[in-house]
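>>> Below is the structure, and that's it, no one-letter string:
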């Protein structure tokens, strides 16, 4: 309860001080050095790149032709979910350039073995099909479970990504 001697102080920002928003990083500066993490958010169709914990790039992505849910078996058109590592780099890809991830993992292989099917594999972050003219992009979710970005984007990502880089794929 407030008494007569209570001093009231304004709540909120000081009116004498300008309010500023946190600055968004400059996502147009070239990436210098290696990145340490790639975050893929399937629902948002976004791939976010981090270097030393800082956001350095965001790309719009395409996914497998049946994007909802986690990958279960070969041919299901789904993109796997979980935490992976880049385990190979392909500069002779059918999709400009590509970065492979270590799917399937042990639990995926066990589930598939127990279910009597193949878990699939060869999941990559890659560019556009080589037969498409430069500057064009396939519309919609069209891959067989991979993550696709533009060719100039995969060039930038390929140059900054090393074997062992973490890749997290969220629903």
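Nice, thanks for sending it over. Just so it is clear, the structure is predicted and the values come from calculations on it, not from any experiment. Numbers count the residues shown, from 1 in each chain.
>>> from here on, contacts and neighbour counts on C-alpha atoms
OK.
>>> just the strands in this structure please.
37-41, 46-51, 54-60, 82-93, 96-101, 124-126, 147-148, 166-170 (DSSP state E).
>>> Adding distance to residue 76 and mean neighbour count, write the ones you listed out as TSV.
Formatted as TSV, these follow (distance: least, Cα to Cα, whole Å; neighbours: other Cα atoms under 10 Å):
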stretch	distance to residue 76	mean neighbour count
strand 37-41	19	21
strand 46-51	21	19
strand 54-60	22	17
strand 82-93	17	16
strand 96-101	18	23
strand 124-126	16	27
strand 147-148	15	28
strand 166-170	17	19
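>>> Out of the ones you listed, which gets nearest to residue 66?
strand 147-148 (12.3 Å; Cα to Cα).
>>> Can you spell out which helices and strands pack onto the closest one?
With contacts taken as 3 or more Cα pairs under 8 Å, 6 or more residues apart in numbering; DSSP states H and E, strand 147-148 sits against strand 124-126.
>>> switch the cut-off to 10 Å
Here strand 147-148 touches strand 46-51, strand 54-60, strand 96-101, strand 124-126, going by 3 or more Cα pairs under 10 Å, 6 or more residues apart in numbering; DSSP states H and E.
>>> picking that back up, columns distance to residue 72 on top of the strands of the chain, output as JSON lines?
Below are the strands of the chain laid out as JSON lines (distance: least, Cα to Cα, whole Å):
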{"stretch": "strand 37-41", "distance to residue 72": "18"}
{"stretch": "strand 46-51", "distance to residue 72": "22"}
{"stretch": "strand 54-60", "distance to residue 72": "24"}
{"stretch": "strand 82-93", "distance to residue 72": "12"}
{"stretch": "strand 96-101", "distance to residue 72": "16"}
{"stretch": "strand 124-126", "distance to residue 72": "16"}
{"stretch": "strand 147-148", "distance to residue 72": "16"}
{"stretch": "strand 166-170", "distance to residue 72": "14"}
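>>> between those, which gets nearest to residue 108?
Ranking these by their distance to residue 108 (criterion: Cα to Cα) puts strand 82-93 first, at 10.7 Å.
>>> second one coming, line it up with the first:
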């Protein structure tokens, strides 16, 4: 009898341990969904919530990793620390690794965004959508432009993070339940990749490396505390978990600020481990760097999956599937060749391209002919939802108990 009980407990533990992986693909019959806006989370997720001491309406956090093609939902437990509750494979994201800079560049945003209930779009023609809040204060003060950048269904992207309809149904439900529980701001963390020492070394030659190092500070704060960092902007840069009596002015000088001693000590310990791992990566990949594939190259990898689907279905594949490590000299030569091709294309046209998307297409043509790649449909937002989405969102994320972040940090 005791053996049977032990076997049952072991089986249940194994099932729960595999839940996060199982959520990579959802199994929902959309034809049976009567009200997509109020569709409850499936029993398997509720079961794991209970196992992890999470309330159905507790706060959530969304993390996106472009290179790996992953969107994760993290949820607060009873101790106010967050744990991963669901993971989804992103069906399509456009552009390459790197932040969105201007309207028309087809880039999906990278950075820290605050989502309110107004960011939910139940009327999206792409099933359901959540506005990312781009441009935020950092984007705006740095002159970055773009609108209506979403997390939505339909698996078709033009600057958005596009999921399948089944996936976005669950993601939307997570956000809806959290807002119903009193959360006023859901933090969205959008990264180019998991910011490990190995990945940072592999991407050290990228023109975006300084921007990514800044994002990594926020990434590290979350890794150490398992709580959304408090985000502010001053001197046109992000700052994380900083206490200050003065105000944070995005374009002005940063006020005198400091981090809680306990957090500073924890980050110092984290950095020591990181430095050791970075040194190891530098030896392992000496003289090598990562080649970031174009959108066209990523689409080519998953082209077979489009057979039998509607034209609008346009998965992009992941950078890990289409990218590769290269000798730095070869990578620099390839980059120079692409730049020359872009300049030649612009010169042949007689003038600069009308927008950044023309430059992106010309650059991609140097490696893969995108003529056979279907053009994604426009970024989704219904006319009725436009007024619901705020132009700019505040950066601070309000936690459920409405305490300053350092109070949470001091609590064990």
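Yep, it's here. Quick caveat, the model's predicted, so the values are computed rather than measured.
>>> What does the superposition give as a TM-score?
Once superposed, the chains reach a TM-score of 0.69 (TM-score structural alignment, normalised by the length of structure 1), with 133 aligned residues with a Cα RMSD of 2.2 Å.
>>> hang on, the earlier thing: CSV please, covering the helices and strands packed on strand 147-148 of structure 1 and showing distance to residue 166 of structure 1.
Output for these, formatted as CSV (distance: least, Cα to Cα, whole Å):
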stretch, distance to residue 166 of structure 1
strand 46-51, 10
strand 54-60, 14
strand 96-101, 9
strand 124-126, 13
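>>> Would you mind saying which of those lies nearest residue 68 of structure 1?
Once those are compared by Cα to Cα, strand 46-51 is nearest, at 14.5 Å.
>>> Tell me the mean distance between the closest one and structure 2 once they are aligned.
Compared with structure 2 after fitting, strand 46-51 of structure 1 has a mean deviation of 0.6 Å; criterion: mean Cα distance after the TM-score superposition for structure 1.
>>> can you tell me which of the strands of structure 1 comes nearest to residue 114 of structure 1?
For residue 114 of structure 1, the closest of those is strand 82-93, at 20.1 Å, according to Cα to Cα.
>>> still on that earlier bit, out of the helices and strands packed on strand 147-148 of structure 1, flag the one nearest residue 151 of structure 1.
strand 96-101 (6.5 Å).
>>> Please tell me how far the closest one is from the chain's geometric centre.
Strand 96-101 of structure 1 has its C-alpha centroid displaced from the chain centroid by 13 Å (Cα atoms, centre = their mean, to the nearest Å).
>>> So residue 31 of structure 1 sits against residue 54, correct?
No - with contact defined as Cα atoms under 10 Å, residue 31 of structure 1 and residue 54 do not form a contacting pair (11.4 Å).
>>> what is in contact with those two at once?
By Cα atoms under 10 Å, 6 or more residues apart in numbering, residue 31 of structure 1 and residue 54 have no common neighbours.
>>> Please enumerate the helices of structure 2.
2-17, 19-22, 43-51, 137-141, 165-180, 197-202, 209-225, 261-284, 295-301, 319-322, 328-349, 356-364, 405-410 (DSSP state H).
>>> Output these in CSV; the columns should cover mean neighbour count.
Converted to CSV, the helices of structure 2 look like this (neighbours: other Cα atoms under 10 Å):
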stretch, mean neighbour count
helix 2-17, 12
helix 19-22, 16
helix 43-51, 14
helix 137-141, 21
helix 165-180, 22
helix 197-202, 20
helix 209-225, 17
helix 261-284, 14
helix 295-301, 23
helix 319-322, 19
helix 328-349, 15
helix 356-364, 19
helix 405-410, 15
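>>> which one of the ones you listed lies closest to residue 105 of structure 2?
Here helix 356-364 is closest among these (Cα to Cα), at 4.6 Å.
>>> what angle do that closest one and helix 328-349 make?
Put simply, helix 356-364 of structure 2 runs at 130 degrees to helix 328-349, going by axes from the mean of the first three to the mean of the last three Cα atoms, to 10 degrees.
>>> Where in structure 1 does helix 356-364 of structure 2 fall?
The counterpart of helix 356-364 of structure 2 in structure 1, using TM-score structural alignment, is absent.
>>> Show me what that helix is packed against.
helix 295-301, helix 328-349.
>>> will you turn those helices into a markdown table that also has distance to residue 145 of structure 2?
Below are those laid out as a markdown table (distance: least, Cα to Cα, whole Å):
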| stretch | distance to residue 145 of structure 2 |
| --- | --- |
| helix 295-301 | 21 |
| helix 328-349 | 22 |
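>>> mind checking which of these is nearest residue 408 of structure 2?
helix 295-301 (41.0 Å).
>>> That closest one corresponds to what range in structure 1?
The aligned range for helix 295-301 of structure 2 is empty, by TM-score structural alignment.
>>> coming back round to it: just so I know, which of the helices of structure 2 lies nearest residue 68 of structure 2?
helix 319-322 (6.3 Å).
>>> so where in structure 1 does the closest one end up aligned?
Going by TM-score structural alignment, helix 319-322 of structure 2 sits over no part of structure 1.
>>> Check stretch 239-259 of structure 2 too.
So stretch 239-259 of structure 2 sits over no part of structure 1, by TM-score structural alignment.
>>> With stretch 200-217 of structure 2 instead?
Going by TM-score structural alignment, stretch 200-217 of structure 2 sits over no part of structure 1.
>>> For that stretch, measure first residue to last.
Start-to-end span of stretch 200-217 of structure 2 (Cα to Cα, to the nearest Å) is 13 Å.
>>> Same question for stretch 62-69 of structure 2.
For stretch 62-69 of structure 2, the separation between the terminal residues is 14 Å (Cα to Cα).
>>> my read: residue 128 of structure 1 touches residue 148, true?
Yes - contact criterion Cα under 10 Å: residue 128 of structure 1 and residue 148 qualify, at 6.7 Å.
>>> Quick check: neighbours shared by these two?
Residues touching both residue 128 of structure 1 and residue 148 (Cα under 10 Å, 6+ apart): 95, 98, 137, 138, 154.
>>> Save these as TSV, and put in distance to residue 50 of structure 1 too.
What follows is these, written out as TSV (distance: Cα to Cα, whole Å):
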residue	distance to residue 50 of structure 1
95	23
98	18
137	24
138	26
154	15
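>>> Kindly indicate which of those residues lies nearest residue 49 of structure 1.
Set against residue 49 of structure 1, the nearest of those by Cα to Cα is residue 154 (11.8 Å).
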